[in-house]
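Undergrad: The following block contains a protein sequence and its predicted model.
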Amino acid sequence: MSPGYVLLIAVAGILGGAVNSIAGGGSLILFPAMLATGMSPLTANVTNSMATWPGYAGGVLGFRSELADQRNRLRPLMLAAILGSTIGCILLLVTPAAAFKWVVPPLILLAAALLAFQPTIKKFVGEPREGGRIWTVQFPATTAAAIYGGYFGAALGVIVLGVLAVTVPDTLRRLNALKGVVSFVGGTVSALIFGVFGPVNWTAVLIAAPAALVGGYLGARIARHVNETALRWSVVGLGIAIAVYLLIKGV
């Protein structure tokens, strides 16, 4: 791998890890960088999943104070992440991806809409109650999001944050910390499965993974100080941008 490609992947790893912690969607920085080095889409996708995992770990570390009193909320979310990510990874390895590329943009737009219209949605479904819709809404929706994450993963954080926003009564900043755990657990499952069965480019992983770890930690620290309204609309804008990008370029 040329020095230029090494620098490209390292910078993309830092930026992708930071964006994943702040809002989600960092894969849309690192995945194209992988493609630019000449990897096939499948190899780039699998390698991206392996490389971004440390970034999720860095994000969880950066959000540790926000997570300290949310442990009871984590159990069903972690179970959903494990189940969904396992299914998604298996689907990626055994089925063609051609049809799925048309499903990805609508999913991302739906997640952005959940955040954008959260106050209006609450008028119809009511304010989230602690533990009120865990197994009827949150668990199946998070499992579905994790299936998507195991299969492709770009903007997974946008989708998970949208689900949490209408099922958990808390600030967006603290929900962002929960989202980080879901991403980390799902990413761990993906790393284990793809590490054994996937066509991983390990050279790229060795470059991008440490960079993503640093970026994830820094992103979490930045997100703690971002205005909540600004955070909400930055996530919405990022989701729309990613969906348009995928519609135009495909995956």
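TA: All right, it came through fine.
Undergrad: When you work out contacts or count neighbours from here on, use the C-alpha atoms and nothing else.
TA: OK.
Undergrad: how far away is Gly250 from Ile159?
TA: Here the criterion is C-alpha to C-alpha, to the nearest Å. By it, Gly250 lies 19 Å from Ile159.
Undergrad: Tell me which of these two has more neighbours.
TA: Higher neighbour count among Gly250 and Ile159: Ile159, with 32 against 13, using other C-alpha atoms under 10 Å.
Undergrad: and the more buried one, what helix or strand is that in?
TA: helix 156-165 (DSSP states H and E).
Undergrad: where exactly do the helices run in the stretch 101-250 of the chain?
TA: 104-116, 118-125, 139-151, 156-165, 172-197, 202-223, 228-249 (DSSP state H, counting those that start in this stretch).
Undergrad: Make CSV from the ones you listed and add distance to Arg64 to it.
TA: Shown next, in CSV, are those (distance: least, C-alpha to C-alpha, whole Å):
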stretch, distance to Arg64
helix 104-116, 24
helix 118-125, 26
helix 139-151, 21
helix 156-165, 17
helix 172-197, 8
helix 202-223, 10
helix 228-249, 19
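Undergrad: Need the winner for burial among these.
TA: Stretch with highest mean neighbour count among those: helix 156-165 (a mean of 27; mean count of other C-alpha atoms under 10 Å).
Undergrad: Tell me the helices and strands packed up against that helix.
TA: helix 104-116, helix 139-151, helix 172-197, helix 228-249 (3 or more C-alpha pairs under 8 Å, 6 or more residues apart in numbering; DSSP states H and E).
Undergrad: From the contact counts, what lies against the first one?
TA: Secondary structure elements in contact with helix 104-116, counted by 3+ C-alpha pairs under 8 Å, 6+ apart, are helix 156-165, helix 228-249.
Undergrad: rerun that using 10 Å as the cut-off
TA: Packing contacts for helix 104-116, counted by 3 or more C-alpha pairs under 10 Å, 6 or more residues apart in numbering; DSSP states H and E, involve helix 118-125, helix 139-151, helix 156-165, helix 228-249.
Undergrad: Comparison target, given below:
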Amino acid sequence: MPILDAVLLFLAGFLSGAVNAVAGGGTFITFGAMTLAGLPPIVANATSSVTQFPGYITSTLAYWHDIKHFWRGALLLSLISALGALSGALILLGLDNPSFRALVPWLLLAATALFAAGPWLKPAPKPEHEAAVGSLVGSLAQFATAVYGGFFGAGMGVMMLATLGLTQSGDYHRLNALKNMLAVVIAAVAILVFVSGGVIAWLQAIIMIPGGALGGYAGVWIARRVPQKAVRGFVIAVGLFLAFYYFDKG
């Protein structure tokens, strides 16, 4: 691997971890960097899932105090999420790179729009003591979100938080904790499918993961000095750039 590509990937991992810590949207950066480094879009997408996975775990652990009060009730949504992620990942592996490449700019535009609308999609506080899970509408919404997460993933967190806010009870922090827990399930299942399909670029992932860890730590420093709107604007600009990049390549 050229040294310049390695530096690009490490910096992308760092930026991804930092923006995830401040505003979310790190998937845009990891996917874009691997695309620019020459990886096929399916491999870039699958490898991005690996690079984001440690952050999903640490975010879930940070909410463990909330999760331990409702995790048993969330097992049904976890199962539904696993089935949805399995479906989405298998759909991705069923495509060839040219077919997926044709979808990528539209997926990026949709994910960027979803991310941009994120502040208005946050659920209103619901003061019930415990998050209720398992309604039919909520289950169907979670399955659809998990299919998307297994297939592509960018903007999944915003989408899931919005649907959980509409279909579940609990205050914002409980819903966010539930979202993080389900994101771990979705990512884990998708990664297992991608590994079995041989579409993970392990060298690139190994370079990016330490950068992501350092970026997540640095995100605390950034959050205190850089307005969240500026970080969100940067992520939206990256999403639009990638979308038009793929439109142009198509």
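TA: Everything's here; your move. In this text, all values refer to a predicted model and were calculated from it rather than measured experimentally.
Undergrad: mind checking which of the helices of the stretch 101-250 of the first structure is nearest Thr52 of the first structure?
TA: helix 202-223 (5.8 Å; C-alpha to C-alpha).
Undergrad: List the residues that contact Gly229 of the second structure.
TA: One correction, residue 229 of the second structure is Lys, not Gly. Neighbouring residues of Lys229 of the second structure by C-alpha atoms under 10 Å, 6 or more residues apart in numbering: 22-23, 235.
Undergrad: oh, I was asking about Trp71 of the second structure
TA: With C-alpha under 10 Å, 6+ apart, Trp71 of the second structure has these contacts: 64, 77-78, 131, 133, 177-178, 181.
Undergrad: quick one: contacts for the corresponding residue of the first structure for Gly84 of the second structure?
TA: In the first structure, the residue matched to Gly84 of the second structure (TM-score structural alignment) is Gly84. Residues in contact with Gly84 of the first structure (C-alpha under 10 Å, 6+ apart) are 78, 140-151, 186, 189.
Undergrad: please redo it, this time with the cut-off set to 7 Å
TA: 143-144, 146-147 (C-alpha atoms under 7 Å, 6 or more residues apart in numbering).
Undergrad: quick check, nearest of these to Ala111 of the first structure?
TA: Ala144 (12.1 Å).
Undergrad: Chain neighbours aside, what residue packs nearest to that closest one?
TA: With sequence-adjacent residues excluded and distances taken as C-alpha to C-alpha, 6 or more residues apart in numbering, Ala144 of the first structure is closest to Gly84, at 6.2 Å.
Undergrad: What's the average distance for the strand or helix carrying that neighbour when superposed on the second structure?
TA: According to DSSP H and E, Gly84 of the first structure maps onto helix 71-94. Its aligned residues in the second structure lie a mean 1.4 Å from helix 71-94 of the first structure after superposition (mean C-alpha distance after the TM-score superposition for the first structure).
Undergrad: now that helix against helix 156-165, angle please.
TA: If you take axes from the mean of the first three to the mean of the last three C-alpha atoms, to 10 degrees, helix 71-94 of the first structure sits at 140 degrees to helix 156-165.
Undergrad: neighbours around Glu130 of the first structure, how many?
TA: 12.
Undergrad: Please look at it and Val166 and confirm they touch.
TA: No: if you go by C-alpha atoms under 7 Å, Glu130 of the first structure and Val166 don't touch, sitting 11.2 Å apart.
Undergrad: Please tabulate the helices and strands packed on helix 156-165 of the first structure in JSON lines and include distance to Lys123 of the first structure as additional columns.
TA: Below are those laid out as JSON lines (distance: least, C-alpha to C-alpha, whole Å):
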{"stretch": "helix 104-116", "distance to Lys123 of the first structure": "13"}
{"stretch": "helix 139-151", "distance to Lys123 of the first structure": "20"}
{"stretch": "helix 172-197", "distance to Lys123 of the first structure": "18"}
{"stretch": "helix 228-249", "distance to Lys123 of the first structure": "18"}
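Undergrad: Can you give me every residue that contacts Ala141 of the first structure?
TA: Val163.
Undergrad: Distance from the chain centre to the helix or strand hosting Asp5 of the second structure, please.
TA: Under the criterion of DSSP H and E, Asp5 of the second structure resides in helix 3-22. A distance of 15 Å separates the centroid of the chain from that of helix 3-22 of the second structure, by C-alpha atoms, centre = their mean, to the nearest Å.
Undergrad: Check the mean deviation of that helix from the first structure.
TA: With mean C-alpha distance after the TM-score superposition for the first structure, helix 3-22 of the second structure averages 3.1 Å from its match.
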